[in-house]
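Participant: attaching a predicted model along with its sequence, questions to come.
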Amino acid sequence: MVSVSIFSGILLYLCVGCVARRNWKIEILSITTKSSDENLLNVHLHVDQAALIKTSFSGTFDVKFDTDDKTMIEVIALYSVSGREEDYRRNPYQVPKMTLTEFIDTYWNELIYPTLRPCSNFQEFEGKFVPPFPRKSYIMNQCELTGDGSPDILPIGYYKVLILLSGQAELNVTLTLKLTPKYI
């Protein structure tokens, strides 16, 4: 009886005393972009190799048209244990196709902007976003993917994140990422 209560006490201490921490770190392997009309939407991104494992990205995002409620965005995430092209499969971390306005209201300030704030001239949108997205040439300089807003526990392996924007111009951005164990 005493051993059961001691075991229960230790188990309770371990469960209550545990703090969930991210079990992975992220490396950007590649970024590709393709715009259907660079006169309307011109995007150039590249990977910066700052240290052995620490990576960042830089580039420009030049918006030359007024977005509206017909401007749609979708994010598809694919996962592979091996990183081989034929092994990638969809995983549950997706952003379904929605208007750019819905995307900004739902994801921008909590997930996207925290990554871009220290390294770009993108802006935070307060309150409900009212189109259009500001026409401007946005510059990103050594932006690091922190994983903030992502699940703390993710399968280790390779991810392809496809960002698909459609409207007056179509844009496809593909990020290839590698998640490795983070030892605390």
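Facilitator: Cool, got the structure.
Participant: from here on, contacts and neighbour counts on C-alpha atoms
Facilitator: Fine.
Participant: quick one: residues contacting residue 73.
Facilitator: Contacts for residue 73 (C-alpha atoms under 8 Å, 6 or more residues apart in numbering) come out as 97, 98, 99, 100, 103, 163, 164, 165, 166.
Participant: the residues you listed, buried ones only, as a PyMOL selection?
Facilitator: To isolate the buried members of the contacts of residue 73 in PyMOL, using 16 or more other C-alpha atoms under 10 Å:
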select buried, resi 97+98+99+100+103+163+164+165+166
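Participant: want to throw the contacts of residue 73 into a markdown table with secondary structure?
Facilitator: Output for the contacts of residue 73, formatted as a markdown table (DSSP: H, G, I helix; E, B strand; the rest coil):
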| residue | secondary structure |
| --- | --- |
| 97 | strand |
| 98 | strand |
| 99 | strand |
| 100 | helix |
| 103 | helix |
| 163 | strand |
| 164 | strand |
| 165 | strand |
| 166 | strand |
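Participant: want to compare, so here's the second one:
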Amino acid sequence: MFPRCLLGGVWLLVLLISGCNARKWDYEPLAISGTSSDVKLIKIEPKIERIGRGEFAVSGMIEWNFETTNETMLEAFVYRSQTGEENDYKVLPWAIPKQTLYEFMDTFYKDVTMKNIKHCSNCPQFTEKFQPPLPKKTYVGDKCVIDGDGLPDIIPPGYYKIIVKGFGPNQPTWGGTGIFKITTKMF
């Protein structure tokens, strides 16, 4: 009797330890696109790549050719659908409110985006405060797989649409849209 209880306790401990701080969801990118009102100033070309059975990555390039200022703004919206039908999407409170690009760099970018793309891109990396402006250069992501660092551990299954918009006075309007299917991770 005692060995069974001990074995059960050890098994429970292993499950608890292995489950700590691990995301309980998987994702499949279904569509991704970028837009720009002036491709000479900013050109966005994302793409989805299959890297294995049931494994996907996002690659792409952003040619950033304009000077950012304190008036360069960014905002993002997240929508969820149970079915994936366009008329079924409902806005979620997971949004990035309209803010300056520099505020975004010091918050969501540093806490989530940078952690998830630092291994696969030449996007800015910093530890303290972002030092403006955003350098004019071509940023490249190569087979970026999001591990979920900084994102919720539990996300309800369904279809998610993320829309990012950037804009500012005398600047191009730019952005991107991604659609992802979220499933519950079994193990």
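Facilitator: That came through, no problem. All values derive from a computational prediction rather than experimental measurement.
Participant: before we move on, the earlier item: just the closest of the contacts of residue 73 of the first structure to residue 178 of the first structure, please.
Facilitator: residue 163 (17.1 Å; C-alpha to C-alpha).
Participant: so the residue nearest to that closest one when sequence neighbours are not counted, which state does it fall into?
Facilitator: Nearest residue to residue 163 of the first structure, sequence neighbours excluded (C-alpha to C-alpha, 6 or more residues apart in numbering): residue 75, at 4.6 Å. Three-state call for residue 75 of the first structure (three-state DSSP): strand.
Participant: ok, now which ones touch residue 75 of the first structure?
Facilitator: 94, 95, 96, 97, 161, 162, 163, 164.
Participant: looking for the alignment partner of it in the second structure.
Facilitator: Correspondence of residue 75 of the first structure to the second structure, assessed by TM-score structural alignment: residue 76.
Participant: so what's whatever residue of the second structure lines up with residue 175 of the first structure closest to, chain neighbours aside?
Facilitator: Applying TM-score structural alignment, one finds that residue 175 of the first structure aligns to residue 178 in the second structure. Among residues not flanking residue 178 of the second structure along the chain, residue 32 sits closest, at 4.3 Å (C-alpha to C-alpha, 6+ apart).
Participant: work out for me the element residue 53 of the first structure sits within.
Facilitator: Assigned by DSSP states H and E, residue 53 of the first structure belongs to no helix or strand.
Participant: please verify my assumption that it contacts residue 27.
Facilitator: Yes - assessed by C-alpha atoms under 8 Å, residue 53 of the first structure is found in contact with residue 27 at 6.5 Å.
Participant: mind checking which of these two has more residues around it?
Facilitator: With neighbours defined as other C-alpha atoms under 10 Å, residue 53 of the first structure and residue 27 compare such that residue 27 has more, 21 against 11.
Participant: test my guess that the more buried one contacts residue 179.
Facilitator: Yes - counting by C-alpha under 8 Å, residue 27 of the first structure touches residue 179, with 6.5 Å between them.
Participant: can you show me the strands along the first structure?
Facilitator: 24-35, 41-49, 55-63, 72-80, 89-90, 95-99, 136-143, 157-166, 171-181 (DSSP state E).
Participant: quick one, what contacts residue 138 of the first structure?
Facilitator: Shown here is residue 138 of the first structure, whose contacts under the criterion C-alpha under 8 Å, 6+ apart are 60, 61, 62, 63, 120, 121, 122.
Participant: want to throw the residues you listed into JSON lines with distance to residue 148 of the first structure and neighbour count?
Facilitator: JSON lines is the format used below for these (distance: C-alpha to C-alpha, whole Å; neighbours: other C-alpha atoms under 10 Å):
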{"residue": "60", "distance to residue 148 of the first structure": "22", "neighbour count": "16"}
{"residue": "61", "distance to residue 148 of the first structure": "22", "neighbour count": "17"}
{"residue": "62", "distance to residue 148 of the first structure": "25", "neighbour count": "18"}
{"residue": "63", "distance to residue 148 of the first structure": "26", "neighbour count": "20"}
{"residue": "120", "distance to residue 148 of the first structure": "17", "neighbour count": "18"}
{"residue": "121", "distance to residue 148 of the first structure": "19", "neighbour count": "14"}
{"residue": "122", "distance to residue 148 of the first structure": "17", "neighbour count": "17"}
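Participant: neighbours of residue 176 of the first structure, how many?
Facilitator: 19.
Participant: residues near the residue lying closest to it once chain neighbours are set aside, how many?
Facilitator: Spatial nearest neighbour of residue 176 of the first structure, excluding adjacent residues (C-alpha to C-alpha, 6+ apart): residue 160 at 4.5 Å. For residue 160 of the first structure, the count of nearby residues is 23 (other C-alpha under 10 Å).
Participant: my guess is residue 160 of the first structure contacts residue 81, does it?
Facilitator: No - assessed by C-alpha under 8 Å, residue 160 of the first structure is found out of contact with residue 81, at 11.6 Å.
Participant: coming back round to it: ok, which pair from the contacts of residue 138 of the first structure is furthest apart?
Facilitator: Applying C-alpha to C-alpha across those, the maximum distance is between 63 and 120, 14.4 Å.
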